[in-house]
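Asker: sequence first, predicted coordinates after that:
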Amino acid sequence: MTYTKKEVINIGKSVVKHELEQAMRLYSSISTSFVDAATSLLQCKGKVIISGVGKSGHIGKKIAATLASTGTPSFFVHPTEALHGDLGMIGEADVVIMISNSGSSNELQTMRTLIEVQKITTIVITSNLDSPLARKCDIKLDISTSEEACPLGLAPTSSTTNTLLLGDALALTIMTMRKFDQNDFALSHPAGALGSRLITRIVHLIEDKHQQAFCSPDTELQDAITIMCQTGLGLITIIDNSKHVLGVFTDGDLRRAFAKGCYHKTKMSLLVQRGPLVISSSRLCTEALALMHRHGVTAIPAVDNNSCFTGVINQHTIHRAGIC
């Protein structure tokens, strides 16, 4: 059978619509059991262990990863592996979340029986609150799916979507309750573009050429031009004998100086832009970029805690580090 483009689009839309309808069932079902689960995970002194079979296992791995990256130590244990030795990974201080749409997974039921003797708190995520597994677990979370989006009603679709949504809701609720902030997030995401944005500070990018982009008020214009050519940052900083910033001189200032017919031996004290923007070298590079964009400049001097010049930071240096 051949389908038209419109028919294919309509099939796709009907699947999305069905899953959204099932997600709204989940939205309406969030209740005190969710509070119990969030509180239990927040107060957990050990690790949060997620376990599930098949598609539930795949979703469980994602939930474990989300919990771990938002401040709740967590990892996934496959129930079959648990029954062949990995139960040793689970301790009395842990909380175990079991995911089973039907609530009748034999592996999870066996696993639940074995950890019961340790009095470990167990949470079940299921669509059947009267299932054998749900009856044995301490806290029951209903994913509230009445049917799958699959036209055969067989492939886990709406149930896995709602499980994922419920896992995200738990992780981000606990994250909020824990007051987990951007700095905490950066510690678990140090690599890649995200990590660079969150942890890279100006001081991390300051190299020799950034440190050399300065001159004194008595420096002559021709010598200042040499420094600007050597550093190539679009700006040099004029500092006093104590390394305090007196002002800046930019590529634009150089053009304007020549347009006015300034002599090449003119002292920088006569050309300096006083009262420039400066930023602490301990600030994040993203903050430097925001300051530059706000004021329409491409480079600014960085200073230390004593307001002494440490270097010039510019947009190109920050972008080259993968931060935008």
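Answerer: Yep, it's here.

Asker: contacts and neighbour counts: CA atoms only from here.
Answerer: Noted.

Asker: hang on, Asp36 in a strand?
Answerer: No - counting by DSSP: H, G, I helix; E, B strand; the rest coil, Asp36 is located in no strand; its state is helix.

Asker: ok, now which ones touch the nearest residue to it once chain neighbours are set aside?
Answerer: Using Cα to Cα, 6 or more residues apart in numbering and skipping residues adjacent in sequence, the residue nearest Asp36 is Ile139, 7.1 Å away. Neighbouring residues of Ile139 by Cα atoms under 8 Å, 6 or more residues apart in numbering: Ser33, Asp36, Ala37, Thr122, Ile123, Val124.

Asker: alongside the first one, take a look at this:
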Amino acid sequence: MQYFNSNTVLYLNGQFQKATNTTADIYGQSLHYGYAVFEGIRAYNTHNGTRVFKAREHFERLKRSAELVHIPFNWDVNDLIKQTYRLLELNNLKNAYIRPLIFCSPNMSLIGGTKPSIMICAWEWGAYLGNEQLKVCISSYERPNPKSTQIEAKVSGNYVNSILATTEAKSKGFDEALLLDMNQNIAEAPGANVFIEKNGKLFTPPLGNILPGITRATVIELCRILDIEVIEKHLTVTDLKHADSAFFCGTASEIAGIASIDEYKFPIRWVDTIGATIQRTYKCLVLEKQNYEVII
């Protein structure tokens, strides 16, 4: 995957510059300790022009992430949104994945950063998990205990856990992993939240041991519109392996259907699931085609 070329422009500390002309300090605290926060945002080519989906929610979460791990947030959210649209224009991008990153200056001590920088880049990227139903395994890795780190924050260093889980899953012939929490309840995928369907209802793990996904919140909003009951509760592996269907959701993966968990294959065809309805409705939402389906 090539993320940039000689013409690519990124935004760095208030200026637009060629990606090929930028450098990173190898003594940076973020490089050595993973002490940085980031976001994943998508822009879509709609009939109303290029729209960044839930831009404010994402940049507010970026601000919240920085505050949770004591990185000063010295930027105006409205201006960051404005600069993001300008970035897309400069790179002639209409459908894009956008990555804001706040990183810290050289500092080998283990104290909070004092001189952070911000970078925003963008590239064309399809659905992160592809467009086919996924073969998923329960990971041997657990999500970090919320008493050990700020689970609510999108911290770069936390994603080593995600890399380990996905790498393990793929080495075993699966497409993706699903991690449990320290209580052996279902938590989330390495880069997405999870919903399961049972008897016409959706269930999803509660906040506390998972990243509060913006796409997750959007799915819950859509279910209210479609009159689909969503229950937030702790779920076990047994619950999962007796479900009718399941799906992942996230900005990068959007809505991704799951075919199986370990040896268990979900009994309902994907096209007949609530997840498939949510997938179609979510696409209508991000493309600003407000023809929500009616569930009878």
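Answerer: Ah, there it is. Quick caveat, the model's predicted, so the values are computed rather than measured.

Asker: quick TM-score on the pair, please.
Answerer: Remark: TM-score between the superposed chains equals 0.26 [TM-score structural alignment, normalised by the length of structure 2]; 129 aligned residues with a Cα RMSD of 6.2 Å.

Asker: that older thread, turn the contacts of Ile139 of structure 1 into a markdown table, columns for distance to Thr317 of structure 1 and neighbour count.
Answerer: Below are these laid out as a markdown table (distance: Cα to Cα, whole Å; neighbours: other Cα atoms under 10 Å):
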| residue | distance to Thr317 of structure 1 | neighbour count |
| --- | --- | --- |
| Ser33 | 50 | 15 |
| Asp36 | 49 | 16 |
| Ala37 | 46 | 23 |
| Thr122 | 50 | 23 |
| Ile123 | 49 | 25 |
| Val124 | 50 | 28 |
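
Asker: just name the closest of these to Ala259 of structure 1, please.
Answerer: Ala37 (70.7 Å; Cα to Cα).

Asker: and Met119 of structure 2, that's in a strand?
Answerer: Yes - Met119 of structure 2 forms part of a strand when assessed by three-state DSSP.

Asker: burial count for it?
Answerer: 17 (other Cα atoms under 10 Å).

Asker: name the nearest residue to it, sequence neighbours excluded.
Answerer: Nearest non-adjacent residue to Met119 of structure 2 (Cα to Cα, 6+ apart): Leu12, at 4.5 Å.

Asker: is it true that that neighbour touches Leu101?
Answerer: No - the pair Leu12 of structure 2 / Leu101 is not scored as a contact, 9.6 Å apart, by Cα atoms under 8 Å.

Asker: common neighbours of those two, please.
Answerer: Ile118, Met119, Ile120.

Asker: and the residue nearest to Met119 of structure 2, how close does it get to Leu87 of structure 2?
Answerer: Using Cα to Cα, to the nearest Å, Leu12 of structure 2 is found at 11 Å from Leu87 of structure 2.

Asker: got it, and Glu221 of structure 2?
Answerer: 29 Å.

Asker: of these two, who's got more company?
Answerer: Leu87 (21 against 14).

Asker: give me the element the more buried one is part of.
Answerer: helix 77-90 (DSSP states H and E).

Asker: which residues sit against that helix?
Answerer: For helix 77-90 of structure 2, using Cα under 8 Å, 6+ apart, the contacting residues are 9-11, 16, 52, 55-56, 59-60, 94, 96, 120-122.

Asker: quick check on these: which are buried?
Answerer: Val9, Leu10, Tyr11, Phe16, Val52, Ala55, Phe59, Lys94, Ala96, Ile120, Cys121, Ala122 (16 or more other Cα atoms under 10 Å).

Asker: what's the closest non-adjacent residue to the fourth one?
Answerer: If you skip the residues right next to it in sequence, Phe16 of structure 2 has Leu10 as its closest partner in space, 5.6 Å away by Cα to Cα, 6+ apart.

Asker: dump the residue contacts of the one you found.
Answerer: Phe16, Gln17, Lys18, Ala19, Leu87, Met119, Ile120, Cys121, Ala122.

Asker: which element is Leu291 of structure 1 on?
Answerer: Going by DSSP H and E, Leu291 of structure 1 is part of helix 285-295.

Asker: can I assume Val248 of structure 1 is in contact with Gln273?
Answerer: Yes - applying Cα under 8 Å, one finds Val248 of structure 1 in contact with Gln273, separated by 5.2 Å.

Asker: please say which of these two ends up with more neighbours.
Answerer: Val248 (24 against 16).

Asker: hang on, the more buried one is in a helix, isn't it?
Answerer: No - read with three-state DSSP, Val248 of structure 1 is strand and lies in no helix.

Asker: which residues in the stretch 1-150 of structure 2 form strands?
Answerer: 9-12, 15-18, 36-38, 41-46, 49-52, 96-103, 117-123, 134-142 (DSSP state E, counting those that start in this stretch).

Asker: next, count neighbours for the closest residue to Gln279 of structure 2 other than its chain neighbours.
Answerer: The shortest distance from Gln279 of structure 2 to any non-neighbouring residue, by Cα to Cα, 6+ apart, is to Ile255 (5.3 Å). Close neighbours of Ile255 of structure 2, defined as other Cα under 10 Å, add up to 27.

Asker: tell me what the helix or strand hosting Ile255 of structure 2 is packed against?
Answerer: Taking DSSP H and E as the criterion, Ile255 of structure 2 maps to strand 254-261. For strand 254-261 of structure 2, the packing partners by 3 or more Cα pairs under 8 Å, 6 or more residues apart in numbering; DSSP states H and E come out as strand 134-142, strand 245-250, helix 274-286.

Asker: toward the C-terminus from that strand, list the very next helix or strand.
Answerer: Next along from strand 254-261 of structure 2, by DSSP H and E: strand 264-265.

Asker: and Ala193 of structure 1, how far is that from Ile199 of structure 1?
Answerer: Applying Cα to Cα to Ala193 of structure 1 and Ile199 of structure 1 gives a distance of 10 Å.

Asker: what about the two, which has more around it?
Answerer: Ile199 (21 against 13).

Asker: what's the nearest residue to that one if we skip its chain neighbours?
Answerer: Ala186 (6.0 Å).

Asker: quick one: contacts for the one you found?
Answerer: Gly195, Leu198, Ile199.

Asker: list the helices and strands the one helix or strand the second one maps to packs on?
Answerer: Here Leu198 of structure 1, judged by DSSP H and E, is contained in helix 192-199. Packing contacts for helix 192-199 of structure 1, counted by 3+ Cα pairs under 8 Å, 6+ apart, involve helix 182-187.

Asker: give the buried residues for the helix it packs on.
Answerer: Phe185, Ala186.

Asker: right, I'll leave it there.
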